[in-house]
Each structure stands twice: as C-alpha cells, then as structure tokens.
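> can you look at this prediction? I've put the sequence above it.
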Amino acid sequence: MKKLNSTLAYYEKHATAYAARDFLGTFGEYRELFIARVKEEFSKKRTPENLKSENPIPPEHQVPPENQVLAKPKILELGSGSGRDAQYFLTHGFDVTLVDGSAELAKIAKERTGQDVLVMDFADLDFEAEFSGEFEGIWAAASLLHVPSDQLPGVLQSVERGLQRNGVFVASFKESDHDWVDDLGRYFCAMTESHLAELVVNSGLELVSIEKGEGQGSDGRPTVWLWVVARKN
C-alpha cells in the first residue's frame, strides 16, 4: 500500500499520543469473532484424521512429547499501529506477524508486544513467495481504509494469496461514496456495502458477511463502519 504522505505524516507525528489513547474496547466483538473463526479452522486441520494424512515421521526421528513445541495459528495484522490488537492475539496463543507503514508506531508496537514489526507499504509484502499461503488469518482493522481506491483491488488480491485454504479475513472500512481527506490530513477510500462485496468477490475470496454499524473514528467524529468477513476457498 502506498499511503498518501499526509496520512503517514499524521501517524508519524502523533504516534505517542495516538498509542496512549485507550482503544481497547474498540472492535472487541470482531476481534473475538476473528479469534474464534481462526481457531476453529486451525483445529480442523489438527484432527487425528488430518494429521495421519500428512507425511508420517519415522519413530526414530520423532521428538518426545515433552520437547515438542505446540503449533500456533499464524496470523498477519495489516496496520498493527500501537500493537494493541497484536498483544491481544498473542495472549490467545497466535503467532502474529505485524506490519505497519509508520516507523514510529512500529517502535511502540515492538515495545508493547516484544515482536518485530515490518515497516512497509502493504503492497510491498511478498505474497508471491515468502508469504504465499502463509496465514490462517489476516486482520485489518481500520487500516485498509487508507489504501487509495485504485490500489485496493490489488491489495485484496494479495490478501487472498497470503491466506491458507479456509483462511479467515476480517477488515473494517468507513462508509462513504467518495474518497476524502479528514481534518487530520488522513486519506480514506470510498466504500459502500455493494462496492466492498464486489471487491472481495473479485479478489477470489468467498464473502461471508458484511455488517454495518454506527460508531466513531479516532478523530471522535461519528462514523458508519463496514465490517467484512471473508474466507479463502
């Protein structure tokens, strides 16, 4: 993702103040939904029947149970910000990869979570090779809404490539029929329910649901949020 300069500049300049705000209660319902869906799909892959179908390890090469490291669902957070959501996911037993465009927020997130943060545009992630089919879930709360409208289809196609089969994608956008820049200098892409549904389907993902709800943005202004849940077939 190539954020507009004014958007990234805002988060770089106000990273400390932004991170200090208590957003813990925000998006809680959808965090829990994401966690539940990812764990459900992950557990299906760990059933005895599915494990038997994998290449068996000869007994002499097997690791004793007391030395085994329990597998964790791997998820990607696009737009990790201060690390609030990543910290929550870590406490629920996930292996989390964090990505954000702001170097200043990445520093705060690393201090908060102990995890390294990839500082880059979303479009620069190597979904063709390094991250192809890597993740059980991809979480993008209030982050992809900063992607320019003409670049969003490509980013969503990358999301599809990054997910494992039956992987879960959850993201949120602000409803609007036009692109705009808010009073803080942040760019937002145009998004309606029908447009979001079209983008998801065209990316190759299966649309599970789109829910609309009233709330507010980090600027305190009333906002109509669009939450999308999708999966990879």
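Structure received. Residues are numbered from 1 along each chain as shown.
> only C-alpha atoms for contact and neighbour calcs from this point on.
OK.
> count the neighbours of residue 97 for me.
18 (other CA atoms under 10 Å).
> revised request: answer the last question for residue 220.
The burial count for residue 220: 8, using other CA under 10 Å.
> now do residue 144
Residue 144 has 23 nearby residues by other CA under 10 Å.
> my read: it touches residue 170, true?
No - the criterion here is CA atoms under 8 Å, and residue 144 misses it with residue 170 at 10.8 Å.
> I'd like the distance between residue 163 and residue 114.
As judged by CA to CA, to the nearest Å, residue 163 and residue 114 stand 24 Å apart.
> more neighbours: which of these two?
Just comparing residue 163 and residue 114: by other CA under 10 Å the higher neighbour count belongs to residue 163, 27 against 12.
> please compare the first structure with the one that follows:
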Amino acid sequence: MHILDAGCGSGRDAKAFLRAGYQVTALDASREICKEAEKLIKQEVICISFEELQFQQEFDGIWACASLLHVSYEEISGVLKRLWTALKKDGILYASFKYGRGMRVDKGRMFYDYEETAIKNLMVDNCFLLEDIFVTQDVCKSREKEQWVNVLAKKRESESF
C-alpha cells in the first residue's frame, strides 16, 4: 500500500507509516520543514504546495492530518480535486480540520475551520463518498479545549474532473 502524507510537517506520521511497512511519499510546502522531516524519515520529502500536486492515481491512501486547514475556502475544492486524482480506485482520504466556522489567524498562521455539515458537503461536492466524520478533542494539554473534525472519505469512481 502506498500512502501520500500530504503536509507531512515534522514527518512523525510518515515515520509511523514506514515502520508499519507502508510505502510513503511525504510532502510539505515548507523547505525548512521538509529538511527536518527528511532527517526523521531518512528519505526525500517533496517540497510543493497542494496547488502544485500532479499525481495521477498513485496512492491507496492520502493522510492529510492538520494540513488542509491552511488551504483557503476559495482553493480547497481545487486541492481536493487534485487529491482525488492522486488516489487509486477505491482510495481513502483522511483529513482533519479545527472544529468551528470561519477563517482566523493564530500565531501568524491562517486557519480555515469547519463543522461536520460543511465537511460533508465539501467531500460530496468533490466526488468523495463519505465513510465517516467524527469530532475529537486535541491531545495536547495546552490545547485540550480545542476540537478537531476528522473525515474519512473514499474516491467515488463514477466521477472525473
């Protein structure tokens, strides 16, 4: 199984997937973060933005943990279409977003928050079959009051872009 760690950050999750025996392609838009992740996972990390993705049916799964939440509302559908195109038939997308409504800046970073209904509509509108949506609490003690909306969605094959 081949997983795309889309917005891999430090490489923590890519490392866990590699240890579990998966083939992993990791990417992030920050050159500095890519260098750090490469040290951790001991393989190349691709430095590109989501808007630059060009993969064609290469991945069994895409892991977008706390990364798509930085994509603007105007650009998110285009990015989801690129992720859809990158998935193989019956491929699965996991994504997590901060729970809420609207856009906000926190410590100089832009966040685009979602609630369950908005995520459901976003996935369906972009040719994904919704497998599950669930809300979780942040595991960091300093952010334990924050919530995340998580989504598992499957590539719907009857559609194309």
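On my side now, so go ahead. Quick caveat: nothing in here was measured; it's all calculated off a predicted structure.
> and the residue nearest to the spatial centre of structure 1, which of the three is it?
Residue closest to the average C-alpha location in structure 1 (CA atoms, centre = their mean): residue 139, at 2.1 Å. Secondary structure for residue 139 of structure 1, judged by DSSP: H, G, I helix; E, B strand; the rest coil, is strand.
> now do residue 15 of structure 2
helix.
> what about the alignment partner in structure 1 of it, distance to residue 16 of structure 1?
Superposed on structure 1 with TM-score structural alignment, residue 15 of structure 2 falls opposite residue 87. As judged by CA to CA, residue 87 of structure 1 and residue 16 of structure 1 stand 17 Å apart.
> more neighbours: the two, which one.
residue 87 (19 against 14).
> give me the distance between the closest residue in space to the more buried one that isn't next to it in sequence and residue 29 of structure 1.
Ranked by CA to CA, 6 or more residues apart in numbering and with sequence neighbours excluded, the top spatial neighbour of residue 87 of structure 1 is residue 113, at 5.4 Å. In this view, residue 113 of structure 1 and residue 29 of structure 1 are 21 Å apart by CA to CA.
> the more surrounded of those two?
Between residue 113 of structure 1 and residue 29, counted using other CA under 10 Å, the more crowded position is residue 113 (20 against 9).
> so what corresponds to the more buried one in structure 2?
Looks like residue 113 of structure 1 aligns to residue 41 there (TM-score structural alignment).
> which ones are touching its match?
Residue 41 of structure 2 sits next to 11, 14-15, 18 when contact means CA atoms under 8 Å, 6 or more residues apart in numbering.
> what's the PyMOL syntax to select whichever of these are buried?
For the buried members of the contacts of residue 41 of structure 2, the matching PyMOL selection, counting by 16 or more other CA atoms under 10 Å, is:
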select buried, resi 11+14+15
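> which of the contacts of residue 41 of structure 2 sits closest to residue 120 of structure 2?
Using CA to CA, residue 14 is the member of the contacts of residue 41 of structure 2 that lies nearest residue 120 of structure 2, at 26.2 Å.
> what segments of structure 2 are helices?
12-19, 31-41, 76-86, 116-125 (DSSP state H).
> may I see the ones you listed arranged in TSV, with distance to residue 105 of structure 2 as well?
What follows is the helices of structure 2, written out as TSV (distance: least, CA to CA, whole Å):
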stretch	distance to residue 105 of structure 2
helix 12-19	25
helix 31-41	20
helix 76-86	17
helix 116-125	20
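> deepest of those, which one?
Mean neighbours per residue, mean count of other CA atoms under 10 Å, is largest over the helices of structure 2 for helix 76-86, with a mean of 21.
> all strands of structure 1, in order?
74-78, 95-100, 117-119, 135-140, 163-174, 180-181, 187-188, 206-216, 222-231 (DSSP state E).
> which strands and helices sit next to the helix of greatest length in structure 1?
The longest helix of structure 1 (DSSP H) is helix 28-45. Using 3 or more CA pairs under 8 Å, 6 or more residues apart in numbering; DSSP states H and E as the contact criterion, the elements in contact with helix 28-45 of structure 1 are strand 135-140, strand 163-174.
> mind giving me JSON lines with those and columns for distance to residue 193 of structure 1?
Below are those laid out as JSON lines (distance: least, CA to CA, whole Å):
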{"stretch": "strand 135-140", "distance to residue 193 of structure 1": "17"}
{"stretch": "strand 163-174", "distance to residue 193 of structure 1": "10"}
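> so for residue 230 of structure 1, which of the ones you listed sits nearest?
Set against residue 230 of structure 1 and scored by CA to CA, these come closest in strand 163-174, at 5.1 Å.
> what angle separates the closest one from helix 28-45?
Inter-element angle recorded for strand 163-174 of structure 1 and helix 28-45: 170 degrees (by axes from the mean of the first three to the mean of the last three CA atoms, to 10 degrees).
> mean deviation, strand 163-174 of structure 1 versus structure 2?
Mean deviation of strand 163-174 of structure 1 relative to structure 2 after superposition (mean CA distance after the TM-score superposition for structure 1): 0.6 Å.
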